[in-house]
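> sequence and predicted structure below; questions after.
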Amino acid sequence: MNVNRRQAMGQIIGLVSVAAGGGIMATAMAADTCPGDISIGIGSEGTSDLAANLLTYVKVEPLAVAKRAYEDYGKGGCMYGVFDAIVKELAAQGHEDACKFAAIPTNITVYGAGGIAGWGTLCGCLNAAAMAVNMLAGVDRNKVIRSVYHYYESTAMPRGDSEFLSAIGAPTRKTDAGELLTADKIGQSVAKSILCHTSVTLWSKQSKFGTSHPAKLERCAQVTAEIAYTTVDFLNKALDNTLDVATAAEGNSDCAGCHSSTKREPDTYFATDVNAQMECQTCHSEHDVTAGLTGAHEGFTCSDCH
C-alpha cells in the first residue's frame, strides 16, 4: 500500500493523535507508509450525528477477518478479537481511510473479555461488533448491529464445519488427554441471549466441560471468529443493499401488543413497558391471563389486549 501523505492528512477531522510508544501501536503496514501524526478523525463533539465523521467502509474478506479474530482471542479476549480483526483488515485494504483505521488503538477493547471485566454481561464479541460498525459510513449501522445481535442469540454456535475451522486454523487447544478439541467434542449451543453468562453457561451444560477448561477457551475463540465473520458478511451485504436477515425474534411481536414502549403516565398505565429488541421468551414464558396473575392481567382475556 502507498498512501499519499497529503491525501491522508486532508481527511483529518479529529483531534486525537496516535500516541508514540506506550503499547498503542498500528499495524506493521501502517508503520511504514502512514504519517506518524495522523488523527483518527471520528467523533461528533457531543452530538448524536456522526455522519460527517465516519470512516469509509470497503468490502473485506470474511474468512480473513475470522482468522485474525481467532488468533486475536488468545491475545486479548473476545472483544479485542472481533474489533482488532475488523479494524486491522480494513487498515490493510489501502483505501482512503486506511491510515485512520491503522491509527485506532484496538487494545482499548480488552476490557470486554468475559462480558466486561468478567462480569458476564454483554458478550465482548457483540460489544466489539457494535463499536466497529458504529464508525462506518455507507451502511445501515443499526440494521447491521441488530442483525448480528439476533444471529448471536438465535444461532447454534460455534459453527464447527471443517471448511471454516480449517480456514481459521482451529482447533489449537487440547483435552487433558492431549487430544485436539475437535468440533464433535466442543459441540454447539444456542445462547438465547446476548449475555456472556447465559451463552457460556448453556454451552457448558451442553458440552459437559467446565468453564475453566481449555475447551471453553477454544469454544469462545471460535465464536469470536464466527461473530467477526458474520459482522463483515452483513456489512458487505449492507454495502450492496442486500442484507435481508431477521433483526429480532419473530415471537417478540406477540409480546409487543401490550409491552411496547409508550408515553403513558400513571393514570393510563396498564401493562409494563418494554423498550428492547432482545428475545422476550428467553427470560419470560408466555403467560396465561387466567392463571391468577396480578396487576394489569387480572380479569383480562387474551382478546382484551391482542
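Structure's in. What do you need? In this text, all values refer to a predicted model and were calculated from it rather than measured experimentally.
> from here on, contacts and neighbour counts on C-alpha atoms
Noted.
> would you map the strands across this structure?
55-56, 136-137, 156-157, 189-190 (DSSP state E).
> redo those as a markdown table? Include distance to Gly169 and mean neighbour count.
Converted to a markdown table, these look like this (distance: least, C-alpha to C-alpha, whole Å; neighbours: other C-alpha atoms under 10 Å):
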| stretch | distance to Gly169 | mean neighbour count |
| --- | --- | --- |
| strand 55-56 | 29 | 20 |
| strand 136-137 | 28 | 19 |
| strand 156-157 | 17 | 20 |
| strand 189-190 | 21 | 20 |
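> and stretch 86-100, how far apart are its ends?
Counting by C-alpha to C-alpha, to the nearest Å, you get 13 Å between the two ends of stretch 86-100.
> buried ones in it?
By neighbour count on 16 or more other C-alpha atoms under 10 Å, the buried set for stretch 86-100 is 86-100.
> out of the residues you listed, what pair is the most spread apart?
Ile86 and Glu96 (16.3 Å; C-alpha to C-alpha).
> can you pull out the helices in the chain?
Applying DSSP state H to the chain gives helices spanning 5-10, 28-33, 62-91, 98-103, 124-133, 141-154, 162-168, 183-186, 196-207, 214-239, 252-259, 302-305.
> so which of these is the most surrounded?
Burial of the helices of the chain is given as mean neighbour count (mean count of other C-alpha atoms under 10 Å); helix 98-103 ranks first at a mean of 27.
> same for that helix, what does it pack against?
helix 28-33, helix 62-91 (3 or more C-alpha pairs under 8 Å, 6 or more residues apart in numbering; DSSP states H and E).
> turn those helices into CSV, columns for distance to His287.
Formatted as CSV, the helices and strands packed on helix 98-103 follow (distance: least, C-alpha to C-alpha, whole Å):
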stretch, distance to His287
helix 28-33, 57
helix 62-91, 36
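> now for those, which one comes closest to Ala215?
Nearest to Ala215 among the helices and strands packed on helix 98-103 is helix 62-91; the distance by C-alpha to C-alpha comes to 13.0 Å.
> and the closest one, what does it pack onto?
Identification of packing neighbours for helix 62-91 by 3+ C-alpha pairs under 8 Å, 6+ apart yields helix 98-103, helix 124-133, helix 162-168, helix 214-239.
> hang on, Gly36 packs against Val18?
Yes. The criterion here is C-alpha atoms under 8 Å, and Gly36 meets it with Val18 at 7.3 Å.
> please compare the first structure with the one that follows:
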Amino acid sequence: MKDEKKEISRREILIGTGKIAAGAAIVSVGAAGLIAPRSSKAAQFPWGYTKLDVQHVGDIAYEEWYKNFCCQAVVTGLIKPLQQKMGEPYASLPLDAFKWGHGGGVGWGTLCGSLNGAGMATGFIAGPEGEKIINDVIAWYAGTELPIYKPASPKGNFRNVNQSDSPLCHISVGKWMEKEGVKFFSPERKERCARISADVAMKTASLLNDWADGKYKPAHGSNVKDNGITTQENCMECHGDKVPTPIT
C-alpha cells in the first residue's frame, strides 16, 4: 500500500511538472508573439517609396517639430505618409527612435538634426542610392537662404532668413540668432527651426519624387574627392588659418 501511494505521488509530481513546463512553453511562445514584428515576411531593403505630396510632408514636419524637434520632425514628415500609403515595414518603424538627433545630436551642435532626419529616412527609402540625395540636400541647405516654408497657421514670427554656408547646427542657428538678435530658447528661434525642418523635409521629398520618376540627377559632387579630406565648404570660418590639410 505504501509503495502504491509512493507511485501515485511520484506520478502526480511528474504530471504537475509537465503541466508547469507546458505552461512555461505557452507563456514563452506568447511573449515571443507579442514582440514579433507585425509582418512575418522579412522586409527587403531598401523599403521602397511612393511619391508624396511635398506640401503635406512639410506641414507634418512643421507640426512635429513642436512635439519632438528637428530630427524626428523630418523623419515623421517623410515616413508617416509612407506608413499610411505603404503599410509595412514602415508601419512598424517607431518614429520616437529619432528624437535624439535634435540640436545636432542631443544639443552638440554637429550636423543639423533636420539633415540627420532626412538622411535616415532616405536610407530606409532608397538604401545606398539615398546617399546622393542627402548629399544634394545638405549642399542645398548650406547654400540657400532659409527658412522658405510659410505655415498656414504660424506658431511664431521672426524677421530674418539666412544662408548658413554650413550644415552644422551650431553655425547655422548661431548666424541666424546673431542676425535676428535673439537667444536660443526664444520663440523666434523655435519657429525658425520648425520651418527649416519643414523645408528640409520638403526638399528631400521633392528629390525623392524625381528619383521615383527616374528623373533625379545628382547635383553636388564629393567633398572628400574634391578636397582630399572630409570637409564642408567654409573651413576658414571656424578654423581660421589652422585648417586641417591632407598629406600629399
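That came through fine. As the structure is a computational prediction, the values presented were derived from the model and not from experiment.
> who has more neighbours out of Gly36 and Val18 of the first structure?
Val18 (20 against 16; other C-alpha atoms under 10 Å).
> on that earlier part again, just put the helices of the first structure in CSV and tack on distance to Ala113 of the first structure.
CSV is the format used below for the helices of the first structure (distance: least, C-alpha to C-alpha, whole Å):
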stretch, distance to Ala113 of the first structure
helix 5-10, 33
helix 28-33, 25
helix 62-91, 5
helix 98-103, 22
helix 124-133, 6
helix 141-154, 16
helix 162-168, 20
helix 183-186, 20
helix 196-207, 9
helix 214-239, 10
helix 252-259, 29
helix 302-305, 42
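> of these, which approaches Gly118 of the first structure most closely?
Evaluated over the helices of the first structure, closeness to Gly118 of the first structure peaks at helix 196-207, with 9.0 Å, by C-alpha to C-alpha.
> mean deviation (superposed) between that closest one and the second structure, please.
Helix 196-207 of the first structure: mean distance to aligned residues in the second structure after superposition is 0.7 Å, counting by mean C-alpha distance after the TM-score superposition for the first structure.
> who are the packing partners of that helix?
strand 189-190.
> need the contact list for Cys109 of the first structure.
Actually, residue 109 of the first structure is Thr rather than Cys. Applying C-alpha atoms under 8 Å, 6 or more residues apart in numbering to Thr109 of the first structure gives the contacts Met79, Tyr80, Phe83, Ala128.
> gap between the residue mapped onto it from the second structure and Ser114 of the second structure?
Using TM-score structural alignment, the equivalent of Thr109 of the first structure in the second structure is Phe98. Distance, Phe98 of the second structure to Ser114 of the second structure, using C-alpha to C-alpha: 11 Å.
> identify the contacts common to those two.
Taking C-alpha under 8 Å, 6+ apart as the contact rule, Phe98 of the second structure and Ser114 both touch Cys71, Gln72.
> related to what we said a few turns ago, mind putting the contacts of Thr109 of the first structure in JSON lines, distance to Ser147 of the first structure included?
Shown next, in JSON lines, are those (distance: C-alpha to C-alpha, whole Å):
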{"residue": "Met79", "distance to Ser147 of the first structure": "18"}
{"residue": "Tyr80", "distance to Ser147 of the first structure": "20"}
{"residue": "Phe83", "distance to Ser147 of the first structure": "17"}
{"residue": "Ala128", "distance to Ser147 of the first structure": "14"}
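> just these now: which is nearest Ile116 of the first structure?
Using C-alpha to C-alpha, Met79 is the member of those that lies nearest Ile116 of the first structure, at 8.9 Å.
> tell me the contacts of that closest one?
Residues in contact with Met79 of the first structure (C-alpha under 8 Å, 6+ apart) are Thr109, Val110, Tyr111, Gly112, Ala113, Cys123, Gly124, Cys125, Leu126, Asn127, Ala128, Thr224.
> recalculate using a threshold of 6 Å.
Shown in contact with Met79 of the first structure (C-alpha atoms under 6 Å, 6 or more residues apart in numbering): Thr109, Gly112, Ala113, Gly124, Cys125, Ala128.
> ok now do the residue most central in space within the second structure, which residues does it touch?
In the second structure, the centroid-proximal residue (C-alpha atoms, centre = their mean) is Gly117; its distance is 2.9 Å. For Gly117 of the second structure, the contact set (C-alpha under 6 Å, 6+ apart) comprises Cys71, Val74, Val75.
> now the equivalent of the first one over in the first structure: closest residue in space that isn't a chain neighbour?
It refers to Cys71 of the second structure. Aligned by TM-score structural alignment, Cys71 of the second structure pairs with Met79 of the first structure. In this structure, Met79 of the first structure finds its nearest non-sequential neighbour in Gly124, 4.0 Å apart by C-alpha to C-alpha, 6 or more residues apart in numbering.
> from Arg159 of the second structure, how far out is the corresponding residue of the second structure for the one you found?
Counting by TM-score structural alignment, Gly124 of the first structure lines up with Gly113 in the second structure. Distance, Gly113 of the second structure to Arg159 of the second structure, by C-alpha to C-alpha: 23 Å.
> do the same with Ile196 of the second structure
Distance of Ile196 of the second structure to Arg159 of the second structure, computed by C-alpha to C-alpha: 14 Å.
> before we move on, what about Ile20 of the second structure?
70 Å.
> equivalent analysis for Glu88 of the second structure, please.
Relative to Arg159 of the second structure, Glu88 of the second structure is positioned 42 Å away (C-alpha to C-alpha).
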